[in-house]
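*Asks:* Provided below are the primary sequence and the corresponding predicted coordinates.
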Amino acid sequence: MTFVAQHNTGFACLKLDIAAAIYAVMQRYDDYRAYRETLNQLRDLDDRQLADLGISRSEIAATAHKAAFGV
């Protein structure tokens, strides 16, 4: 019978942690970029267009935040 043992060294785990951290930062940046883009597009609309969407001017930031971050 043959046994194969695979050992994860601390260095391999560290590489995975760093990759996960980089991915998380990139994801947050993409979310923030989507928020800013949505915010700017909504701010460019006039009051009538916003009313057609059911959004008041005071709700623009909250609407953009919900669209980008889903919260």
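*Replies:* Happy to help now that I have it. Numbers count the residues shown, from 1 in each chain.
*Asks:* all contacts plus neighbour counts: C-alpha atoms, from now on.
*Replies:* Noted.
*Asks:* and the closest residue to A34 other than its chain neighbours, how many residues sit next to it?
*Replies:* Nearest residue to A34, sequence neighbours excluded (C-alpha to C-alpha, 6 or more residues apart in numbering): A68, at 5.6 Å. Applying other C-alpha atoms under 10 Å, we find 19 residues neighbouring A68.
*Asks:* residue contacts, A68?
*Replies:* If you count contacts by C-alpha atoms under 8 Å, 6 or more residues apart in numbering, A68 has them with 31-32, 34-35, 38.
*Asks:* In addition, the following structure is provided for comparison:
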Amino acid sequence: MAYTSDLRLAQPRAAETGLGGKLQAIMTDLAQRYARYRVFRDTVNDLAILPNSVLADMGLNRSQIRSVAYEYAYGAKK
């Protein structure tokens, strides 16, 4: 009985390790970071325009807006 093996399957593809793959990974990371930042900024802006009475109904104080927006966008507190 004959056995064969294909070592190319165990090695990373050239596109994933080359300069193109690294640039693509950087661009993907930057796009994800920017998307999270936009969620943070949009949440801050949306909460900032609410009157204090509405914020109080939500159980928030104006000083908590940034921390609530950060937790919403990034999933964890600072």
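*Replies:* Everything's here; your move. None of the values given here were measured: they were computed from a predicted structure.
*Asks:* in the longest helix seen in structure 1, what counts as buried?
*Replies:* For structure 1, the longest helix by residue count, based on DSSP state H, is helix 10-44. Residues of helix 10-44 of structure 1 classed as buried: 31, 34-36, 38-39, 42 (neighbour count, 16 or more other C-alpha atoms under 10 Å).
*Asks:* Distance of the most centrally placed residue in structure 1 relative to L45 of structure 1?
*Replies:* In structure 1, the centroid-proximal residue (C-alpha atoms, centre = their mean) is D31; its distance is 2.7 Å. The spacing between D31 of structure 1 and L45 of structure 1, counted by C-alpha to C-alpha, to the nearest Å, is 22 Å.
*Asks:* Then T2 of structure 1?
*Replies:* T2 of structure 1 is 69 Å from L45 of structure 1, by C-alpha to C-alpha.
*Asks:* who's more crowded, those two?
*Replies:* Between T2 of structure 1 and L45, counted using other C-alpha under 10 Å, the more crowded position is L45 (12 against 4).
*Asks:* Done for today, thanks.
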